[in-house]
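Novice: need coordinates for the following:
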Amino acid sequence: MSAQDHFPRFDPVRTVWASLDSVFKRQVPFALMYLVALVVVPFALDQVDVPGLVVAGIFVEVAVLVAAYWLPWHRWPLAAQHSLPLGSVVAVVLLERGCSSSAVFLTALVLVPVSTLAWTDGRRGVALATGAAVAAVLTPMLWFDDLEFPEGTLVRAVLIPLVAFALASFVAAAADNLRAHAEGQKALADQLRTSRDLMAGLVEAATEQAIIATDSGGVIEVFNRGAENLSARTAEEMIGHSVVEMRLAEELDAAVEEAGRQASAGSARDAAARFAVIVGQAATGGVHVRDWTYLRHGEPAGTVRLTVTRRVPLPGEDHGGYLFVATDITAQVESERAKDEFLGYVSHELRTPISAVLGYVELLGLDDANLTDEQRCYVEVIERNAQRLLHLVDDLLLRAQVDAGRFVVRPEPVDLAEVVAASVRSAAPFAASHQVTLLDGTAAAVPLAADPVRLAQMVDNLLSNALKFTLAGGRVVVRAALRRAPDLAPEAVLEVTDTGVGIPAQEVRQLTDRFFRASTATQRRLPGVGLGLSITKAIVDAHGGELSISSEEGVGTTFTVTLPAGTAPTSGPV
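Specialist: Below you'll find the predicted structure:
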């Protein structure tokens, strides 16, 4: 608690003091000390030798105070203010001369105006202060014919000017440091004010993004125009409310349950759990990005992509808050959903006629003896392209199942080594026709619990991808093995390594995105639509495994799949 809180009765005095000019304030301490000296001297001394000089000293000091209060010192040069402390030195000399010769101790009063001079004008003030102290000390030697303590006076004639010089030097240095600090603080405050105004302008100008700043507990402090447009609520309505109010309660509760947080409905603990899932990794200094349903007039209105970061604490804050940036992606989400539905519908509708074509091709193959060589060639072309089209349709349907959350794996005991051997046998003709060496480096059985159909599809995709990107004379090696994870749990590892064209480093992270094709594939016009690795990643994820990719352009690529080999994953949609 401050002194102002302890003594409210002195508030009027503080208000008056704060309103006074700094020139006058600098003279008040000496005036009070001078008043104390006037009260004490008659009791401390036997007599006052020259009352007229004492009165003259009082008059001079009063004149100094009146001048300090009334005159417009801010219009005049700084040197004009030196007349005030110098006048106070004259008042000291007059008081000392007016008293008895034993009052030479009053000379010490000059240290106060000495400090004022040094504070006001730096080095020049130090010189004036030292000269004033010398003059004040030598005056008794000139005025008093018979000093009671001549030796002490001589000592003071040397000591007091030295003390005055040292004190003035210290005060001047302190004043310079304080002024430099004040100027630095002012420059910093101006810079912060400019930055704040600039940031405030940028935040308000961002009408396409909702920008919201909160304290550490989620209470809204900043709500920009973009947030107003998105939520149809004004900043005045939202500032002071929790950011949790802008999210769908059911969606937040589902996220809380997913995160495994325990909370009681309707309690403060529940609100804290909801806020915790909104900020996510931002609570520990990271960046949290997640899609949420946003509300308008209390009803679900669309989807936003929310980015949450930690806000640096402001001056006076113990803990920083959070910064939320939300972008409306409703149109994008609807477009993706419509595209997925269209692909799923078209793929399903295409599968029936393609199956019919393959059926009739098979019937033609049964009558192979009646076909000419040219006709047999036509049938093979039809079958090859129909199979290729059917494979593409199957990939599209599988991708649609993954996106819709209906992708199902049915794990059972399987040997990964046998799956790899079967895939290598199937890919061998393609490898031979392209003059690529295909090797199976698996040394022993690799038992695990997995969906054998999806596992074979995963290995086929990886081998097909490696062979397509490897030029004639190159090599593709596939290995499967069992090993122990860091937690000693058994895991199956599959590696597919090629000496192909490689993939640019900046594109490696996008390889498992659907419909993405590396630049090395498009430049060489390699066939494909960019679904194989996307489906492979989905299969690996469904089995609780990991897919890692390392590649160097012009050297080759290695795909590594790690699958748990202990407990079978739960069968069901993923």
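Novice: okay, CA-based contacts and neighbour counts for the rest of this
Specialist: Will do.
Novice: in the protein, which helix has the most residues?
Specialist: If you go by DSSP state H, the chain has its longest helix at helix 150-205.
Novice: run the angle between whichever helix or strand comes after that helix and helix 150-205 for me.
Specialist: Next helix or strand after helix 150-205 toward the C-terminus (DSSP states H and E): strand 209-214. Computed with axes from the mean of the first three to the mean of the last three C-alpha atoms, to 10 degrees, the direction of strand 209-214 lies at 140 degrees from that of helix 150-205.
Novice: so what touches strand 209-214?
Specialist: With C-alpha atoms under 8 Å, 6 or more residues apart in numbering as the test, strand 209-214 has contacts from 203, 220-230, 243, 321-328.
Novice: can you tell me the helix or strand for V561?
Specialist: Using DSSP H and E, V561 falls within strand 556-564.
Novice: gap between that strand and the chain center?
Specialist: In terms of C-alpha atoms, centre = their mean, to the nearest Å, the centre of strand 556-564 is found 34 Å from the chain centre.
Novice: want to put them side by side, so please do this one too:
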Amino acid sequence: MKPFRIRLTLIIMLLLGVLGLAAAFTMGKIYKDSHVQTLEDNMLREIRLLETTFAFQKEGTTGSPTEAVLDYYTSQSVQIGKLTDSRVTFIEQDGTVIGDSQSDPRSMNNHKDREEIIAAQANGLGSAIRYSNTLQENMLYVAAPVHKQGQFDGYIRLSMSLQAVENGVRSAWTVMGISLAVLFLVAALVSYRVASSLTRPLEHITRVANRISRLDYGARVKLERQDEIGELGKAIDNMADSLEMQLKVIRDNEDLLQSVLANMTGGMVMVEFNGNVALVNRFAEEMLGISSKRIIGKSYQEFKQHYELSKLLGEGLRRKERIHDEQTLYNPEPRLIEIDGVPMFEDDDTYRGMLFLIQDVSNIRRLERMRSEFVANVSHELKTPIAAVKGFAETLLSGGVQDEQTARSFLQIIYDESERLNRLIGDILELSKIESKRSPLNFSPIHLHPFFDTIREMLNSSAAKKNITMNLNVPEELFMEADEDRLRQIFVNLISNAINYTQDGGKVTLDVKETMSPEGEERIQFDVSDTGMGIPRKDLPRIFERFYRVDKARSRSSGGTGLGLSIVKHLVELHHGIVTVESEVNIGTTFTVNLPLLQEDEGDF
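Specialist: Below is the predicted model of the structure:
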């Protein structure tokens, strides 16, 4: 911007210089013209004064002036010239010089063709400026006709040197030159200041515009001016405000889009028409075991560790239509994924590529399988008691049993099977209600020692029948917060299972103690141990599944429904607890329930 400032200063100085020189030439010409005009006027007045006061001598009768006339007019012109400080010339009508104050008229040429004589003859006054070879300087000649009948009929011409005028003009030029030089210096300073006042804000505006072009939308001009430059600064500030607002909207939308993509529960992969990967969200990274930084901008064939997926992506790009498929990925564990591909077209039907949505449906398919197995198990479990009831009832109705004792045993079987059916239906309804979270939990303080005394009374008869010793080690002062009915359901199931799967003469033990979690939370640990047959290691991961039995024959003979431990697990989790199991075959089993001392403020599950 500084070269522009210098150029602007030079232009202003040049304009001022041209204007100054033009003014100087104009003033010089006016000065000279005015002085010449003044001289002309004075000389004309002198001619008119001579016309009225000069004693003209009568000319001779011959065709040429006499010597006496020439001497008279010559001597008179010399005297008049001394008085007027000018050259005086008497010229007859035909142009013959009869008297001159500086030259001998006898040697002078005819003046009829002189410029001032011709003008005087035409206009009554003639003047001319020309160089005098005699005096070697510029002279002003003024002539006027004079008519004195019988005495003189011709022209009186006065001439005066312009040396004084030219000296005055030179002095004026000297003064004007000095003035112009001073003016030029002042103009240079003023021009530079003016140029600076114009270019400095422009330089500032240029710097701000460059910062805005480098995406610094916080830059502002902030010029406090009321002229066009100030309006330009305000316009740039308004533009920056608008750009900053639009950029904020764009960034907010981008952040929102990135947040949506990052928190989607499904994988998103976008492949451009040329086969390059344009987008991979976080879920897809985790599912496919890739890094978006490494894969974006590269070919979809970089998914080479998932050959079938890469093949499907390529097929979608070629077909340019919706596709759907399910594949199994290994990363490193197997996952069943569902892939939906959608072609992307712009408004002008330009093909942009394919958008692939990848969903992990492993849990969905597992739940579907569990549901099918649950329905099959329920059907099987219901079919067994119903078949027994129906068979023995038909036998009794047919009258084929005459013995009363046999009939009573049949009726007992029917009653036992109906009870088992009732328990099964009750457990199924209870488990369904727990899983669907339709029942509220009513948390209240529970004194654990009397609480487990009531459970002991409930199960004493079952333990006594098998001569099993029950040891309940519960601290006297221990309280906790829980839903009392649900807590009772948990431990009745666990302790009754321990009694059922322990041989006669065995032992069932409950140990209760306070613990502390790694986060510093107070918790209660319950250990239900028995000396029963134990659970094989291969069965331990599945014992909390619905209808899963380690020993199916033993379970049915004991009246179990196969849903007790599943109910226990759900109820423990609803109390924000954890249930685990450890077991050794023919030695015994220990179920450990870990519950918080105080529950969170939740009323429903």
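Novice: TM-score for this pair?
Specialist: The pair, once superposed, lands on a TM-score of 0.40 when counted by TM-score structural alignment, normalised by the length of structure 1; 278 aligned residues with a C-alpha RMSD of 4.9 Å.
Novice: hang on, the earlier thing: check which residues of the strand holding V561 of structure 1 are buried.
Specialist: Residues 556-564 are the ones in strand 556-564 of structure 1 that count as buried (16 or more other C-alpha atoms under 10 Å).
Novice: which residue ranges of structure 1 form strands?
Specialist: According to DSSP state E, structure 1 carries its strands in the segments 209-214, 220-223, 288-296, 299-310, 322-328, 408-409, 412-415, 437-440, 447-450, 475-484, 490-498, 546-552, 556-564, 572-573.
Novice: check which helices and strands the longest one sits against.
Specialist: Using 3 or more C-alpha pairs under 8 Å, 6 or more residues apart in numbering; DSSP states H and E as the contact definition, the elements that strand 299-310 of structure 1 packs against are strand 288-296, strand 322-328, helix 330-366.
Novice: hmm, 10 Å instead?
Specialist: Applying 3 or more C-alpha pairs under 10 Å, 6 or more residues apart in numbering; DSSP states H and E, one finds that strand 299-310 of structure 1 contacts strand 209-214, helix 225-231, helix 268-279, strand 288-296, strand 322-328, helix 330-366.
Novice: turn those into JSON lines, including distance to P150 of structure 1 and mean neighbour count.
Specialist: Below are these laid out as JSON lines (distance: least, C-alpha to C-alpha, whole Å; neighbours: other C-alpha atoms under 10 Å):
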{"stretch": "strand 209-214", "distance to P150 of structure 1": "75", "mean neighbour count": "23"}
{"stretch": "helix 225-231", "distance to P150 of structure 1": "82", "mean neighbour count": "20"}
{"stretch": "helix 268-279", "distance to P150 of structure 1": "81", "mean neighbour count": "19"}
{"stretch": "strand 288-296", "distance to P150 of structure 1": "83", "mean neighbour count": "18"}
{"stretch": "strand 322-328", "distance to P150 of structure 1": "75", "mean neighbour count": "22"}
{"stretch": "helix 330-366", "distance to P150 of structure 1": "97", "mean neighbour count": "14"}
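Novice: figure out which of those is closest to D394 of structure 1.
Specialist: Closest of those to D394 of structure 1 is helix 330-366, at 7.6 Å (criterion: C-alpha to C-alpha).
Novice: now the strand holding V561 of structure 1 against strand 546-552, angle please.
Specialist: Using the same axes, to 10 degrees: strand 556-564 of structure 1 against strand 546-552 is 170 degrees.
Novice: count of neighbours near the closest residue to V289 of structure 1 other than its chain neighbours?
Specialist: Nearest non-adjacent residue to V289 of structure 1, counting by C-alpha to C-alpha, 6 or more residues apart in numbering: T307, 4.5 Å away. Using other C-alpha atoms under 10 Å, T307 of structure 1 is surrounded by 19 other residues.
Novice: so what's T307 of structure 1 up against?
Specialist: 211, 278-279, 282, 287-291, 323-327 (C-alpha atoms under 10 Å, 6 or more residues apart in numbering).
Novice: with distance to Q185 of structure 1 as added columns, please give the residues you listed in CSV.
Specialist: What follows is those, written out as CSV (distance: C-alpha to C-alpha, whole Å):
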residue, distance to Q185 of structure 1
I211, 30
I278, 38
V279, 34
A282, 32
V287, 33
H288, 35
V289, 38
R290, 41
D291, 43
L323, 27
F324, 31
V325, 32
A326, 36
T327, 38
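Novice: which one of those residues sits closest to G344 of structure 1?
Specialist: Using C-alpha to C-alpha, those come closest to G344 of structure 1 at D291, 23.7 Å.
Novice: wait, doesn't the closest one sit right on Q332?
Specialist: No: contact between D291 of structure 1 and Q332 fails when scored by C-alpha atoms under 10 Å: they sit 11.9 Å apart.
Novice: overlap in contacts of the two?
Specialist: T303.
Novice: using the three-state scheme, assign R456 of structure 2.
Specialist: helix (DSSP: H, G, I helix; E, B strand; the rest coil).
Novice: neighbours around it, how many?
Specialist: R456 of structure 2: 17 neighbours (other C-alpha under 10 Å).
Novice: pretty sure it is touching V492, no?
Specialist: Yes: shown here, R456 of structure 2 and V492 form a contact pair, counting by C-alpha under 10 Å, at 9.0 Å.
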